[in-house]
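>>> Mind folding the following:
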Amino acid sequence: MRLWSHEIWRLGLLAGAGGLIGWFFSAFGLGLAAGMGVYLYRHLRRLRALHRWLTRNPQAEPPAANGLWGELFDRLYRYQKGQRHTQERLRTTLKRIQESSEAMRDSVVMLDQHGDLEWWNGAADRMLGLRTHQDRGQHITNLVRDPRFVAYFNARDYRDPLTLPSPIDERMVLQIQITLYGDDERLLMARDITRLHRLEQMRRDFVANVSHELRTPLTVLAGYLETYADNADQLPPRLARSLAQMQGQTTRMQSLVNDLLLLSRLELEQSGDDHAPLDMSELLESVRHDAAALANGQQQISVEIDEQRPLLGSEQEIRSAVSNLAYNAVRYTPAGSQIVLRWKACGPGACIEVEDDGDGIDPEHVPRLTERFYRVDKGRSTATGGTGLGLAIVKHVLLRHDANLEIDTRPGQGALFRCVFPEGRLVSPRLNHDA
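The predicted model follows:
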């Protein structure tokens, strides 16, 4: 405020002096204008100095001035100096980020809100074939053209990573994860998982081959045991008891081998060839009949149909998934329990539910229930004849049908297993009738 007061006084003095001189020569207006012109000329000189300083060498010392202009020059100089320090820190930080990104083995690609390439590290050159000068500004789907990647990119659902071959080397397997940030921009990261993929493939092949090789000797063993069992009355009692145990364990091994072979097939084969509209009422009633035979009157099993639209899928795989859920309910609920198989609408889609009012499961076990051979109670699972692969099979069947498994259970409050299918897996009754 003090500087502004000085400027106002200076303007008043110059205008007054000019007016007084003009009045002395009988030209008051001309003198007043002359005084104002002198004041304006002084400011124009300062403005010219400011312009020359900012356009020619803003990092140099500001022009010498006093009063309001001197204060303005000093403030601009301090502001520019602070900005230079901030920019230098940002440059240093950005350089370190770029250097650390270049040192990463994983690809890092920055995309703008349109999906165009902004920046990427050296690993992206090796994995995705991006070229530093030619590809900048290109849309990512113009360079990574795999239909699965295009669908993944456009879906904007990046909760799960995508696995696909490198666009420049089909022998290289990449795991791609996209993250949204900033103003709808995207950060794409790609990791070379070729070695892990090969190890997983070796594991699958090993399990499939061993399971297949075990099938024949188990069949032979089961055949001989059945023959001996038919003549059990001719055997000593002690040997007869051992024969029954061998039969039980052989049957259990056959079930385990069959489940392992089914899992291997679900993992290795492409899905979709045998998909057709399924009458869920008929399918659930068939599973209920089989589960009732397993329950032998110990549990009450019912079917509820609240959704009329058929499900598009593989009858063999869906039946296997529902059967595993129903058989688990029979095995792990006490006598007198109620088990319900249900087909109902779930939001825009639909779901299969298997619900029981048994003992329930502690929530701490729920995240691991679909792991292979994971058992909540190992002794009880073995006694009931379970293989520990049932929920793993359910999980893989649902993945092949674009569905997911939800588990709602509490100790003492029963368990609810829900298979949620998207709307795209449902068939309109009219279309199904026309077909």
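
>>> going forward, measure contacts between C-alpha atoms and count neighbours the same way
Noted.

>>> Would you state the helices of the stretch 1-150 of the chain in chain order?
Secondary structure of the stretch 1-150 of the chain (DSSP state H, counting those that start in this stretch): helices at 2-24, 28-56, 67-103, 122-128, 140-143, 147-155.

>>> Tabulate those helices in a markdown table, adding columns for distance to Cys346 and mean neighbour count.
Conversion of the helices of the stretch 1-150 of the chain to a markdown table gives the following (distance: least, Cα to Cα, whole Å; neighbours: other Cα atoms under 10 Å):
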| stretch | distance to Cys346 | mean neighbour count |
| --- | --- | --- |
| helix 2-24 | 72 | 15 |
| helix 28-56 | 66 | 15 |
| helix 67-103 | 44 | 14 |
| helix 122-128 | 40 | 20 |
| helix 140-143 | 34 | 15 |
| helix 147-155 | 21 | 14 |
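
>>> Could you also give me the structure for this second sequence? I'd like to compare it with the first:
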Amino acid sequence: MNQDWRGVVIRQLLLLISACLLVGLLSGEYAWALAVGFGAFLGWTLWQLLRLQHWLHHQTDQAPPHCSGLWGEVFDSLYRLQRRAQGERDGLQAVIDRAQESTAALKDAVVMLDADGNLEWWNRAAQTLLGLKTPQDVNQPVTNLVRHPRFKEYFEQRQHPEPLELPSPVNEQLRLQLQLTPYGHGEHVMVVRDVTRVHQLEQMRKDFVTNVSHELRTPLTVISGYLETLVDNAEQLNPRWLRALQQMQQQGLRMQNLLNDLLLLAKLEAADYPSDNLPVTVDLLLLSIQADARALSAGRNHRLSLEADPAIRLKGSEVELRSAFSNLIFNAVKYTPAEGQIRIRWWADERGAYLSVSDNGPGIEAKHLPRLTERFYRVDGSRAAHTGGTGLGLAIVKHVLLRHRGHLQISSEPGQGSTFTCHFPVTQLVRR
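Purely as a prediction, here's the structure:
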């Protein structure tokens, strides 16, 4: 209430009191005159409150009741506030409608989830790609409608740095890519994209590599066999040919290793999870790999140390885990200078199990770390040729870990050595 209306109210009260006193003077009943006057004023005030309450609850879309004085100002002020709020609501609703219309026009599905993972809203593409139905699926858990086991694992993770690919629950021929993004107070936005064409192209690449590798394997085996025969009977040949034959045999062996790695990668990419999913005694597996690493080290006198918790076993394929772990350990042996130190650790905590392979070798620059698991990526081409690697070792490690629900972490500094750490979730562990 501003200063003017405060003065009006005071003057009205003074007039009321004066009128009551005048009636009391004429009648000789001052108390009754004041009581009747204030009672009438209170009744009038209550009547105006009832009119206000009725208008607010039943007629807020209409003009307020006509009234003069202070109550008229109250009615008019509330009506102006109501119209202003209605205008703001209309503006916000227009923005929401426009956002929903633009989102509905997207070919990618957009799904909004509450903090409990229940469906709140989705666009038309979500109905096509995920089979969501309006309104019966509203407030339903998303894991009840997308029932793929990998999606359930993905959804229960706290962080989602990488998208997930899986078949569409509506059409098995469609390949979807899902990405969860948190916002607000535990809510999520899920964006679903149809990547069937990309998946088909990737499958064509895999098939091409597999077929070519199989086709090259037979002639390469024949060539290697004849070269081995010639080298074994080198005393019957001209001595000038011995070095050439030995180099041809060495390069043939390198090509065979390359084809074997390509076929292994194709096998790893063929399925999401190993078929022989059994508890693996990792400490004994690492002991065996350590013995092979000592033989590979030969006269370079590397100091290899192993710390492995025998109570922790890992569900998965022993053959695939041996391939991944031996790649990491053998790489440390190849790239660590003579008399260098290599430390192998296997342990677990509340977040899962870890295998780390640390060395004090030359280290790797930070710009190379994100690309180390790419096929044929080499930090130093001459060094890789010297060690005889195929450039596929870390790619194999990456795919083996993905099949065992794990991931690879790499930390390295030039001149300080490198540490490769494999992290496996708690769901993959079996404790003795």
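
>>> before we move on, back to that, quick one, which of the helices of the stretch 1-150 of structure 1 is nearest to Ala190 of structure 1?
Of all the helices of the stretch 1-150 of structure 1, helix 122-128 sits nearest to Ala190 of structure 1, with 7.7 Å by Cα to Cα.

>>> Please pull up the equivalent of Ala244 of structure 2 in structure 1.
In structure 1, the residue equivalent to Ala244 of structure 2 is Ser242, according to TM-score structural alignment.

>>> For burial, what's the neighbour tally of that match?
11 (other Cα atoms under 10 Å).

>>> same thing with Val110 of structure 2?
22.

>>> Setting the sequence-adjacent residues aside, check what's closest to it.
Val191 (4.8 Å; Cα to Cα, 6 or more residues apart in numbering).

>>> What is the equivalent residue in structure 1 for the one you found?
Aligned partner of Val191 of structure 2 by TM-score structural alignment: Met189.

>>> ok but its match is inside a helix, no?
No - read with DSSP: H, G, I helix; E, B strand; the rest coil, Met189 of structure 1 is strand and lies in no helix.

>>> Make sure the residue nearest to Val110 of structure 2 is actually in contact with Glu165.
No - counting by Cα atoms under 8 Å, Val191 of structure 2 does not reach Glu165; the two are 11.9 Å apart.

>>> Mutual contacts of these two, please.
Leu178 (Cα atoms under 8 Å, 6 or more residues apart in numbering).

>>> circling back: save the helices of the stretch 1-150 of structure 1 as TSV, and put in distance to Ser255 of structure 1 too.
Listed next are those as TSV, based on distance: least, Cα to Cα, whole Å:
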stretch	distance to Ser255 of structure 1
helix 2-24	95
helix 28-56	84
helix 67-103	50
helix 122-128	43
helix 140-143	46
helix 147-155	36
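
>>> all helices of the stretch 151-300 of structure 2, in order?
Using DSSP H, counting those that start in this stretch, helices in the stretch 151-300 of structure 2 cover 196-232, 240-269, 282-297.

>>> Any idea which of the ones you listed gets closest to Arg375 of structure 2?
Comparing the helices of the stretch 151-300 of structure 2 under Cα to Cα, the one sitting nearest is helix 240-269, at 9.6 Å.

>>> Following superposition onto structure 1, what is the mean distance for that closest one?
Here helix 240-269 of structure 2, set against structure 1 after superposition, deviates by a mean of 1.4 Å using mean Cα distance after the TM-score superposition for structure 1.

>>> chain center to that helix: distance?
Relative to the mean C-alpha coordinate of its chain, helix 240-269 of structure 2 is positioned 39 Å out (Cα atoms, centre = their mean, to the nearest Å).

>>> Would you mark the buried spots in that helix?
242, 245-246, 248-249, 252-253, 255-256, 258-259, 261-266, 268-269 (16 or more other Cα atoms under 10 Å).

>>> so stretch 318-327 of structure 1 corresponds to what in structure 2?
Counting by TM-score structural alignment, stretch 318-327 of structure 1 corresponds to 321-330 in structure 2.

>>> which residues are in contact with that stretch?
Contacts of stretch 321-330 of structure 2 (Cα under 8 Å, 6+ apart): 285-286, 289-290, 293, 296, 344, 357, 393-394, 396-397, 400-401, 420.

>>> leaving aside the residues next to it on the chain, what's closest to the residue nearest the centre of structure 2?
Residue closest to the average C-alpha location in structure 2 (Cα atoms, centre = their mean): His160, at 1.2 Å. Once flanking residues are discounted, His160 of structure 2 sits nearest to Leu180: 6.3 Å by Cα to Cα, 6+ apart.

>>> when you align them, which residue in structure 1 goes with that neighbour?
In structure 1, Leu180 of structure 2 lands on Ile178 (TM-score structural alignment).

>>> check contacts around that match.
So Ile178 of structure 1 contacts 158, 161, 186-189 (Cα under 8 Å, 6+ apart).

>>> What is the neighbour count of His148 of structure 2?
Neighbour number of His148 of structure 2 under other Cα under 10 Å is 14.

>>> Map it across to structure 1 for me.
So His148 of structure 2 corresponds to Asp146, using TM-score structural alignment.

>>> any chance you could map the helices in the stretch 301-435 of structure 1?
So, for the stretch 301-435 of structure 1 - with DSSP H, counting those that start in this stretch - the helices run 315-331, 378-384, 390-399, 429-434.

>>> picking that back up, go through the contacts of stretch 321-330 of structure 2 and name the one nearest Gln59 of structure 2.
Distance to Gln59 of structure 2, by Cα to Cα, is smallest for Leu401 among the contacts of stretch 321-330 of structure 2, at 66.1 Å.

>>> Compute the number of surrounding residues for that closest one.
Considering only other Cα under 10 Å, Leu401 of structure 2 is surrounded by 20 other residues.

>>> Chain neighbours aside, what residue packs nearest to the equivalent of it over in structure 1?
Following TM-score structural alignment, the counterpart assigned to Leu401 of structure 2 within structure 1 is Leu398. Closest residue in space to Leu398 of structure 1, ignoring its immediate chain neighbours: Asn404 at 5.8 Å, by Cα to Cα, 6+ apart.
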